[in-house]
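**Q** What follows is a predicted protein model with its sequence.
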Amino acid sequence: MDTRVVAELPAALADVLARPAAQQPAWPDPARAEEIHRALRRVPPLVTVAETERLRARLAEVARGEALVLQGGDCAETFHGNTEEHLRGNVELLRAVADVLEIGTGLPVVVLGRIAGQYAKPRSRPVDATGLPAYRGDLVNSVVPTAAARTPDPERMLRAYADAAGTLHRLRSFGGAREVFAGHEALLLGYESALVRRAGSRLYGSSGHFLWVGERTRQLDGAHVAFAALVANPVGLKIGATATPDEVLAYVRRLDPDRTPGRLTLISRMGADRVRTALPPIVARVRAAGHPVLWQCDPLHGNTETAPSGHKTRDVGRVADELRGYFDVHRALGTHPGGIHLELTGDDVTECVGDGITLGDLPARYTTACDPRLNVRQALGIAEVAAESIAR
């Protein structure tokens, strides 16, 4: 990538940043935030064009029905959790889940982590239950429940870049026969835009190989969709049960106008109660329009609930039910189900209910900075559900 041409913001990116953007922090010192953005425009890219294009080629195989994709990792990465032990545990679990899928289906599996950039989180409310500003991920503020710690701090963007670089270095050093690519939600647009790099006539987001737009920021005329349309990376879009077929078709036309296999992944997060009714008309509409999108199921976000203890949790049974419904929909329509997107960890946690974890167990080892993750046993169980459904 040519890093010499990004000292000044390209006009196309300036247009993106001028659009309405949801879920952005209110920096107390905007001038300092802009200084950091300028510094980030001059740093080396975190990922290379060659790696990103290699992922695109692998995802094209998935879009053509020749492979599957597994995406997974922490709900929210944290600076203190950025250790070799934690990363290795997550990568080993991802590879183990991929092995279950591959053995059970006979299809090769592309592994894509929620790794090296998942430092920003959208929130449903600007303040938490105590009245403090909401925790928006280590890229913005701290999970520590004090007013000072929750104040958005632009210096954290430099720490996030450094930590992501360290994570990617470790990831590459692990080796192994199964390559693990890095992806995250492109939420904080000042940070993401500052890490865009030019390669020939194309702009790439160098913060990760794969970038996605979340359910809360998918406004068609908003800045997040415009950013995803601008970069040449493979991109994803999360769609919940409120999305309509017309809306999704408009997203597809905007994000993949050239109909390139591997370019666009639609990640459904419908909930177990809605997937069998909300997803079929969307899949049918996109298929009828002839767009070669890659379909993926996130069976966790639509099944989040609050336990009596106050902990957010997910019931593994409902997660499995949404997965089965997702595969039923694609089987009925004759479309390739693509793959799965999971929040998981190799750590021994008690955050989701099922497979030996009860509501009363949740406080024992509840360490997530945001939403609950599947532990090793639960993730492997969900992999078996997916493999059985696809093989059928």
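**A** Sure thing, it's come through.
**Q** C-alpha from now on. contacts and neighbour counts both.
**A** Noted.
**Q** what comes up buried for the biggest helix by length in the chain?
**A** Identified as the longest helix of the chain according to DSSP state H is helix 84-105. By 16 or more other CA atoms under 10 Å, the buried positions in helix 84-105 come out as 87, 89-102, 104-105.
**Q** Could you do stretch 26-40 as well?
**A** By neighbour count on 16+ other CA under 10 Å, the buried set for stretch 26-40 is 33, 34, 36, 37, 38, 40.
**Q** which residues sit in contact with residue 274?
**A** residue 241 (CA atoms under 8 Å, 6 or more residues apart in numbering).
**Q** Please apply the same query to the one 4 residues further on.
**A** With CA under 8 Å, 6+ apart as the criterion, the residues that contact residue 278 are 241, 242, 270.
**Q** Can you show me the helices along this structure?
**A** Listed in chain order, the helices of the chain (DSSP H) span 11-17, 30-40, 49-63, 84-105, 147-150, 156-174, 189-194, 223-230, 245-255, 275-289, 316-333, 376-391.
**Q** Format those as a markdown table; extra columns: distance to residue 349.
**A** Shown next, in a markdown table, are the helices of the chain (distance: least, CA to CA, whole Å):
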| stretch | distance to residue 349 |
| --- | --- |
| helix 11-17 | 39 |
| helix 30-40 | 35 |
| helix 49-63 | 31 |
| helix 84-105 | 12 |
| helix 147-150 | 25 |
| helix 156-174 | 22 |
| helix 189-194 | 31 |
| helix 223-230 | 33 |
| helix 245-255 | 36 |
| helix 275-289 | 28 |
| helix 316-333 | 14 |
| helix 376-391 | 9 |
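**Q** one more structure, for comparison:
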Amino acid sequence: MNVHEAGPKPVNLPENWAPASWQSKAAKQQPAYPDQGALNATLSELSRLPPLVTSWEILGLKRQLADAQEGKRFLLQGGDCAESFADCESGLISSRLKVLLQMSVVLVHGLRLPVVRVGRFAGQYAKPRSADLETKDGVTLPSYRGDLINAPGFDVASRTPDPRRMIEGHSRSALTMNFVRSLIDGGFADLHHPEYWDLGWVTHSPLAQEYQRRVEAIGDAVRFMEAITGESMHSANRVEFFTSHEALLLHYEQGLTRQVPRHWGWFNLSTHFPWIGMRTADLDGAHVEYLRGVRNPIAVKVGPSVTPDQLLRVVDALNPHDEPGRLTLIHRMGVGQIESVLPKLLQAVQREGRRVLWVADPMHGNTESTGNGYKTRRFENIRGELDAAFDIHAAVGTRLGGVHLELTGEDVTECLGGARDLTETDLARAYRSTVDPRLNYEQSMELAMLIVRKRGG
């Protein structure tokens, strides 16, 4: 891959844009920092720290997403609902990577397509909240907005937004990315030895045998091609991984937005693939203002309340020149609403001839609370929404080109159902998420196999 663009080229730079121009707009979901001087000092320090990703990696991902728009690749985007600083630990990172690798093996083998692997990691430290304040036992404090902003403990010191956490977030993201890159460069993702990716606790899984058959088939295929050509398939020794996170805390994103040699424009170098939700996608809002100016591929989460006209205006604002690979729309409707809402959105974008990548998030629209107080999701609803998404795209004549999931490599019991038919009483056994419930390994693999059955065979 040629990592540099060939010479200067005429471009249409966004008008009246700078990394800080979002500050002139209404900014939702932002913390109220009590010390402006401390915030300014933190931003000055953050702007001098090394970037976490490179411009050529970003442009490489954009090309792969353009291929996915044309049906030549499939996007697998997954990871924790929200990272915590305490989870920056080698075992957890490698387990998360193993789950994504195993899912991608199933998808590559079943779909006969290259898979774009994007992790929700190395920066997913901020989360939107439905309320600015939280009250317990008559005490009211700021809501926990993720480790990038404050801490989960319910006391004044923990919940007061601290700008120094952005420096800590950068450090933890850098450590995570360094470890992931080291694993991949060291052969962790070698297709000659996919058996190395096994997670020990899942050997009892009902899906283990089907996965093992696919592993053996891939190994046989690699060895066959090497026997035919007489050469080692070096491309099978490693795979590409990209990072993503919700571009929520705009001061942090601004501090890592840079210009680089040999490429025009501005890049968000905190991540390859930032996204925003519809609650922060107001056309005159700060998040759209920020994202319209960076060259990264970007995504927008699309919920059931969005109208076709709203969606088209957001598409126009974020991708006015219809650039390939630039814009991904991640629909998250809920199993009960997807059939009534999604078709008209697909038809509107299709009618205007806009080039986007459609991706399904079957997680966020299916969240509920149980009688014993746990926030959870039913696997049958997650599977049902994903199944319906494929059928709806096929009926409309559009293409579902990827999936966006909250998952973990830990042996958690946070989502009901799945291969071991987890019940409400199972939730207490291993519920570890501080924000949203995640799929465990078996549930993640089951969804990967559903995708293969719907699109591949």
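**A** Now that the structure is in, tell me what you want to look at. Owing to the predicted nature of the structure, the values given are computational and were not obtained by experimental measurement.
**Q** What does the superposition give as a TM-score?
**A** The TM-score (TM-score structural alignment, normalised by the length of structure 1) is 0.95; 384 aligned residues with a CA RMSD of 1.4 Å.
**Q** So what does residue 445 of structure 2 match up with in structure 1?
**A** In structure 1, the residue matched to residue 445 of structure 2 (TM-score structural alignment) is residue 380.
**Q** what about stretch 357-368 of structure 1, start to end distance?
**A** End-to-end distance of stretch 357-368 of structure 1 (CA to CA, to the nearest Å): 16 Å.
**Q** May I see the buried residues of it?
**A** 357, 359, 362, 366, 367, 368.
**Q** before we move on, the earlier item: next, the angle helix 156-174 makes with the longest helix of structure 1.
**A** Orientation check (axes from the mean of the first three to the mean of the last three CA atoms, to 10 degrees): helix 84-105 of structure 1 against helix 156-174 gives 60 degrees.
**Q** Structure 2: matching residues for helix 84-105 of structure 1?
**A** Using TM-score structural alignment, helix 84-105 of structure 1 pairs with 90-111 in structure 2.
**Q** That stretch vs structure 1, mean deviation?
**A** Relative to the matching residues in structure 1, stretch 90-111 of structure 2 has an average distance of 1.0 Å after the fit, by mean CA distance after the TM-score superposition for structure 1.
**Q** What distance do you get for residue 25 of structure 1 to residue 193 of structure 1?
**A** Distance from residue 25 of structure 1 to residue 193 of structure 1, counting by CA to CA: 15 Å.
**Q** Between those two, which is the more surrounded one?
**A** More crowded of residue 25 of structure 1 and residue 193, by other CA atoms under 10 Å: residue 193, with 26 against 16.
**Q** who touches the residue mapped onto the more buried one from structure 2 in this structure?
**A** Here residue 193 of structure 1 is matched to residue 254 in structure 2, going by TM-score structural alignment. Listed by CA under 8 Å, 6+ apart, the contact partners of residue 254 of structure 2 are 19, 20, 268.
**Q** which of those are also in contact in structure 1?
**A** Contacts conserved in structure 1 for those, using both residues aligned by TM-score structural alignment, their matches' CA atoms under 8 Å: 19, 268.
**Q** So which of the contacts of residue 254 of structure 2 wins on neighbours?
**A** When neighbours are counted by other CA under 10 Å, residue 268 leads the contacts of residue 254 of structure 2 with 30 neighbours.
**Q** quick one, what contacts the aligned partner of residue 295 of structure 2 in structure 1?
**A** The equivalent of residue 295 of structure 2 in structure 1 is residue 232 (alignment by TM-score structural alignment). Residues in contact with residue 232 of structure 1 (CA under 8 Å, 6+ apart) are 202, 203, 204, 205.
**Q** mind running it again at 6 Å?
**A** 203, 204 (CA atoms under 6 Å, 6 or more residues apart in numbering).
**Q** Ok, the one 3 residues further on next?
**A** With contacts taken as CA under 6 Å, 6+ apart, residue 235 of structure 1 has the following neighbours: 210, 211, 212, 264.
**Q** Tabulate those in a markdown table, adding columns for neighbour count and distance to residue 324 of structure 1.
**A** Below are those laid out as a markdown table (neighbours: other CA atoms under 10 Å; distance: CA to CA, whole Å):
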| residue | neighbour count | distance to residue 324 of structure 1 |
| --- | --- | --- |
| 210 | 27 | 26 |
| 211 | 26 | 26 |
| 212 | 24 | 24 |
| 264 | 30 | 23 |
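**Q** related to what we said a few turns ago, which one is the match of residue 445 of structure 2 nearest to, not counting chain neighbours?
**A** Nearest residue to residue 380 of structure 1, sequence neighbours excluded (CA to CA, 6 or more residues apart in numbering): residue 97, at 5.7 Å.
**Q** just residue 319 of structure 1 next, same as before
**A** In space, and not counting its chain neighbours, residue 319 of structure 1 is closest to residue 299: 5.2 Å by CA to CA, 6+ apart.
**Q** Can you tell me the number of residues neighbouring the equivalent of that neighbour over in structure 2?
**A** Matched across to structure 2, residue 299 of structure 1 falls on residue 362, judged by TM-score structural alignment. Neighbour count of residue 362 of structure 2, defined by other CA under 10 Å: 30.
**Q** swap in residue 277 of structure 1?
**A** Using other CA under 10 Å, residue 277 of structure 1 has 13 neighbouring residues.
**Q** Likewise for residue 66 of structure 2?
**A** With other CA under 10 Å as criterion, residue 66 of structure 2 counts 23.
**Q** What's the match for it in structure 1?
**A** That one, residue 66 of structure 2, aligns with residue 60 by TM-score structural alignment.
**Q** Provide the aligned range in structure 2 for stretch 205-220 of structure 1.
**A** Residue span in structure 2 matched to stretch 205-220 of structure 1, by TM-score structural alignment: 268-283.
**Q** swap in stretch 326-343 of structure 1?
**A** Under the alignment (TM-score structural alignment), stretch 326-343 of structure 1 falls on residues 389-406 in structure 2.
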